[in-house]
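>>> can't give you the sequence, but here's the structure:
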């Protein structure tokens, strides 16, 4: 049976009740990226998200972003490179401390929001971020967009990388994501999302935004947990993948 990892950004609320809602997704995914105090997250959400990840047997990683809670890390900040790297380091270390208290090993780092996008658009920034992770968090793989800048930076540093794909985003002919501002960049029909997820998991062809057949595989597929129907989508995705002979596991 083919296997694929499904990852989801969690721990981005403020209360224990938010974490309880997040936990409803965990039986249907294999990896979670936990906000660690930059764009979102606090002591309660970090501790409970880690606990729930362990109870559900899924991998847990750090999800650092720009330290900008007001804009949820979705706006680029004009920080010096040193200040930005220091913030990312502190965020990962914070989650590491909570994980150590529960004896839970973290497995990876996935950047959040504007920082994820900025690193993909700036080779120097990507290399600085990967070098930071390689130097100070060598056991944490980089979860990054497949066929793109952070993946190349990780390979350059010979650091483990988990290649991420998206079931609900169109790709360009060069295997890059279609910009969100372009018409049709986001796939809304669930059946099309499932078909693309299956193709990304198995290496079968699927159509680009321009209608060209694309063919590549990824290690992990992102499931957006902030969709109001996220639990239903996750449950139905798991069922559809299993019917296609694809098992969700890390």
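Perfect, thanks for sending it. Source: prediction; values computed, not measured. Numbers count the residues shown, from 1 in each chain.

>>> CA atoms for contacts and neighbours, from now on please.
Noted.

>>> where exactly do the helices run in this protein?
Secondary structure of the chain by DSSP state H: the helices cover 16-23, 43-56, 81-101, 113-121, 123-136, 149-156, 190-202, 230-243.

>>> could you dump those helices into CSV with distance to residue 64 and mean neighbour count added?
CSV is the format used below for the helices of the chain (distance: least, CA to CA, whole Å; neighbours: other CA atoms under 10 Å):
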stretch, distance to residue 64, mean neighbour count
helix 16-23, 18, 18
helix 43-56, 12, 20
helix 81-101, 6, 17
helix 113-121, 8, 18
helix 123-136, 11, 19
helix 149-156, 15, 21
helix 190-202, 25, 20
helix 230-243, 22, 18
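
>>> any idea which of these gets closest to residue 37?
Of all the helices of the chain, it is helix 81-101 that lies closest to residue 37, at 6.1 Å by CA to CA.

>>> ok and that closest one relative to helix 113-121, angle-wise?
120 degrees (axes from the mean of the first three to the mean of the last three CA atoms, to 10 degrees).

>>> about what we covered before: nearest to residue 73, of the helices of the chain?
For residue 73, the closest of these is helix 113-121, at 5.8 Å, according to CA to CA.

>>> so what touches the closest one?
If you take CA atoms under 8 Å, 6 or more residues apart in numbering as the criterion, helix 113-121 is touched by 65-66, 73-76, 110, 125-126, 145, 148-150.

>>> put this next to the previous one:
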């Protein structure tokens, strides 16, 4: 039994610091590095790639809407052509940084509002998949399990990774609870481990209405920008190991 464990990182920029990447990255197997649009900057991108290289963590691009003020959590009215151009620039920039550091990109995972919209909107999903294929058709596209993004990627022959969340609450329809609702963000390490094990071992996740819903996952997302994230990451890795789950890259 095995699973990939990913986290979003590289989201600091300038003098503004987000999360503790150096403390969290040693405990995950894949990193989604912000590409300078919703967060991150060229120096942070390079520093984060170096951290990933040091810890042996697979590097992925984490492109989002160009919206620093909203942290990429607002849908911007971009045409498909505008969105595709933005994604090409973001993924290409991180690819260049990785190449300069002697490593390669492994995957792409959209961020925030773009990720959520792509899960439910075919035209957005197809635009993202087309952008990734144009950069490198061997890149793994990470998307919400069972979403339009997964099917759009498969239609273009891209390798995919179905993602589930161990620290986010689920609604009865299988979508994530909006962040402004109670139970949307789960920061208790015991609850994080329990949800991760239920997803991996049983193929289900407990929804807000109190009943399990089916889910298939190749990778689990752990948010490293929440208080106590590093300690929770250690607890999670140890708990998965103790339960016989091998945490490995995609």
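Yep, it's here. Quantities reported herein were computed from a predicted structural model and do not represent experimental measurements.

>>> if we can go back for a sec, tabulate the helices of the first structure (CSV), appending distance to residue 175 of the first structure.
What follows is the helices of the first structure, written out as CSV (distance: least, CA to CA, whole Å):
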stretch, distance to residue 175 of the first structure
helix 16-23, 31
helix 43-56, 32
helix 81-101, 28
helix 113-121, 13
helix 123-136, 17
helix 149-156, 12
helix 190-202, 12
helix 230-243, 23
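
>>> tell me which of the ones you listed lies nearest to residue 181 of the first structure.
Per CA to CA, nearest to residue 181 of the first structure of these: helix 113-121, 13.8 Å.

>>> wait, which of the helices of the first structure is closest to residue 7 of the first structure?
By CA to CA (comparing all of the helices of the first structure), the closest turns out to be helix 230-243, at 10.6 Å.

>>> mean distance of the closest one to its aligned residues in the second structure, please.
Mean deviation of helix 230-243 of the first structure from its aligned counterpart in the second structure after superposition (mean CA distance after the TM-score superposition for the first structure): 0.8 Å.

>>> hmm, who's touching that helix?
Outside helix 230-243 of the first structure, the residues that touch it by CA under 8 Å, 6+ apart are 24, 25, 28, 29, 190, 194, 198, 223, 224, 225, 247, 248.

>>> go ahead and build a ChimeraX selection from the buried members of the residues you listed.
For the buried members of the contacts of helix 230-243 of the first structure, the matching ChimeraX selection, counting by 16 or more other CA atoms under 10 Å, is:
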select :24,25,28,29,194,198,223,224,225,247,248
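
>>> which residues touch residue 145 of the second structure?
Residue 145 of the second structure touches 162, 163, 164, 215, 216, 217, counting by CA under 8 Å, 6+ apart.

>>> and the longest strand along the first structure, what's buried?
If you go by DSSP state E, the first structure has its longest strand at strand 2-10. Neighbour-count burial for strand 2-10 of the first structure, counted by 16+ other CA under 10 Å, picks out 3, 4, 5, 6, 7, 8, 9, 10.

>>> stretch 28-37 of the second structure too?
Of the residues in stretch 28-37 of the second structure, 28, 29, 30, 31, 32, 33, 34, 35, 36, 37 count as buried by neighbour count, 16+ other CA under 10 Å.

>>> stretch 54-67 of the first structure too?
54, 56, 58, 59, 60, 61, 62, 63, 64, 65, 66, 67.

>>> got the contacts of helix 230-243 of the first structure as CSV, with distance to residue 176 of the first structure columns?
Below are those laid out as CSV (distance: CA to CA, whole Å):
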residue, distance to residue 176 of the first structure
24, 31
25, 28
28, 27
29, 24
190, 21
194, 19
198, 18
223, 18
224, 19
225, 22
247, 26
248, 24
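
>>> quick one: which two of the contacts of helix 230-243 of the first structure are the most distant?
Pairwise distances across the contacts of helix 230-243 of the first structure peak at 22.9 Å for 24 and 198 (criterion: CA to CA).

>>> which of the helices of the first structure sits closest to residue 173 of the first structure?
Nearest of the helices of the first structure (CA to CA): helix 190-202, 14.8 Å.

>>> list just the nearest of the contacts of residue 145 of the second structure to residue 47 of the second structure.
For those, the nearest to residue 47 of the second structure is residue 163 (25.8 Å; CA to CA).
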